[in-house]
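**Q** Here you go, sequence then predicted model.
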Amino acid sequence: MSLSNIFTISGSALTAQSMRLNLVASNIANAESATSSTGQPYRGRHVVFTAIPVSLDQPQVAGVRVTSVVEDTTPPVLKYDPANPLADARGYVNMPNVNPVEEMADMISASRSYQTNVEVMNTAKTLLQKTLQMGQ
C-alpha cells in the first residue's frame, strides 16, 4: 500500500465523522422539541459505519463509509406538563428520546476521531515531504 492511500482512508473517515457530528448536533438541537414536522416527538438519529478493509486488488477504496442513518427505537420520554397544549388527558407530553449527556459524549468521541484522522494526514504529509528531501 502506498503512502498516498493514507489520504483516501483518512479522508473517508473525516467524511464519516463529519456526518456523525452533524447528526449529533441535530439531536441536541431537537432534544426539547415536543413535536416534529410529522406531529410526533423527534426521534434521535445515529449513523452506521461500515469498514472497507484494505485489499491488495484495490487499495484505493479502503476506508470507512456511512452505510445508513437509523432512528433510535427507544420510546419517547413522558414529561408531566399539564399546561402544555400537547399534553394528553393525564397531563403528560411525549418528549424526544434524546439524552443530551449521551449526545455530548458521542460528540466528543466523533470530534476526537476527526482530530485523530487530521493528525494522520498531517503525519503522512510530513513523511512524504521528508522522503522528497532525502534526494537533495
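**A** Thanks, I have the structure now.
**Q** rest of the way, CA atoms for contacts and neighbours
**A** Will do.
**Q** Check the secondary structure at the closest residue to Asn94 other than its chain neighbours for me.
**A** Leaving aside its chain neighbours, Asn94 sits nearest to Leu78 (4.9 Å; criterion: CA to CA, 6 or more residues apart in numbering). At Leu78, secondary structure determined by DSSP: H, G, I helix; E, B strand; the rest coil is strand.
**Q** Check it against this one:
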Amino acid sequence: MDMDRALRISAAGMAAQSARLRVVAENLANRDSTGETPGADPYRRRTVSFANRLDRATGTQTVNVARIGQAQGEFPKRFDPSHPAADAQGYVKTPNVDSLIEVMDMREAQRSYSANLSVLEATRGMLTRTIESLR
C-alpha cells in the first residue's frame, strides 16, 4: 500500500534527522573540551553524511545515516599558559566546533524532522478517514 510506504519514508527521515540532532548536541556539549596533556588534540567536530537506501520490502528509496565522521582541519589555538594542555609556547588547541554552524545544522535538522512529521501525520489522517468511511 502506498500509504504504508509514505509512513516508512517519513519515519526513516525522522530517524536520520534525530541522529543529526544527536551529533549536533554532542558537538555543542564538547565545544570547550580540550586535551589533557600538553599539545594534545581536543575534541574534533563530528559530521553526519546521509545516503539513500533501497527498502527492498517496499521498493522505495529512504534516507539513512551513511556515516558519522570527523571534520578535518586545524584546531584553533588559544593563549593560556596556565592550562594543563598548553604547549611549550603557552597555546592550547581548542575544538574545531563553531556554535553558529551547529545552530544552523540544528535548525535545518529541526525543519526537516518537522516536515517528515507533517507527512506522517497527513498520511495517518488519510488512513484514519479511509477506515472510518469503510465502517
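**A** Good, I have the coordinates. All values derive from a computational prediction rather than experimental measurement.
**Q** Excluding chain neighbours, give the residue nearest to the residue nearest the centre of structure 1 in space.
**A** In structure 1, the residue lying closest to the centroid (CA atoms, centre = their mean) is Arg20, at 1.2 Å. Spatially, and ignoring its direct neighbours in sequence, Arg20 of structure 1 is nearest to Val47 (6.1 Å; CA to CA, 6+ apart).
**Q** So the residue nearest to Asn94 of structure 1 sits against Arg90, correct?
**A** No: using CA atoms under 8 Å, Leu78 of structure 1 is not in contact with Arg90, being 10.7 Å away.
**Q** Look at the two and report which has more neighbours.
**A** Legend: neighbour count by other CA atoms under 10 Å for Leu78 of structure 1 and Arg90, higher for Leu78 (14 against 9).
**Q** How much space separates the more buried one from Glu119 of structure 1?
**A** For Leu78 of structure 1, the distance to Glu119 of structure 1 equals 43 Å [CA to CA, to the nearest Å].
**Q** next one: Glu103 of structure 1
**A** Per CA to CA, Glu103 of structure 1 is found 24 Å from Glu119 of structure 1.
**Q** Also Asp106 of structure 1?
**A** From Asp106 of structure 1 to Glu119 of structure 1 the distance is 20 Å (CA to CA).
**Q** If you count surrounding residues, which of the two has more?
**A** Between Asp106 of structure 1 and Glu119, counted using other CA under 10 Å, the more crowded position is Asp106 (16 against 13).
**Q** For the closest residue to Tyr91 of structure 2 other than its chain neighbours, give me its contacts.
**A** Spatial nearest neighbour of Tyr91 of structure 2, chain neighbours left out: Phe79 (4.4 Å); criterion: CA to CA, 6+ apart. Going by CA atoms under 8 Å, 6 or more residues apart in numbering, Phe79 of structure 2 touches 86, 90-92.
**Q** which of those residues has the most neighbours?
**A** In these, the most neighbours by other CA under 10 Å go to Val92, 28 neighbours.
**Q** List the contacts of the helix or strand harbouring it.
**A** Using DSSP states H and E, the element containing Val92 of structure 2 is strand 91-93. Residues outside strand 91-93 of structure 2 that contact it (CA under 8 Å, 6+ apart) are 34-35, 38-42, 75-81, 83, 85-86.
**Q** same thing but at 7 Å, please
**A** For strand 91-93 of structure 2, the surrounding residues in contact (CA atoms under 7 Å, 6 or more residues apart in numbering) are 34, 39, 41-42, 75-81, 85-86.
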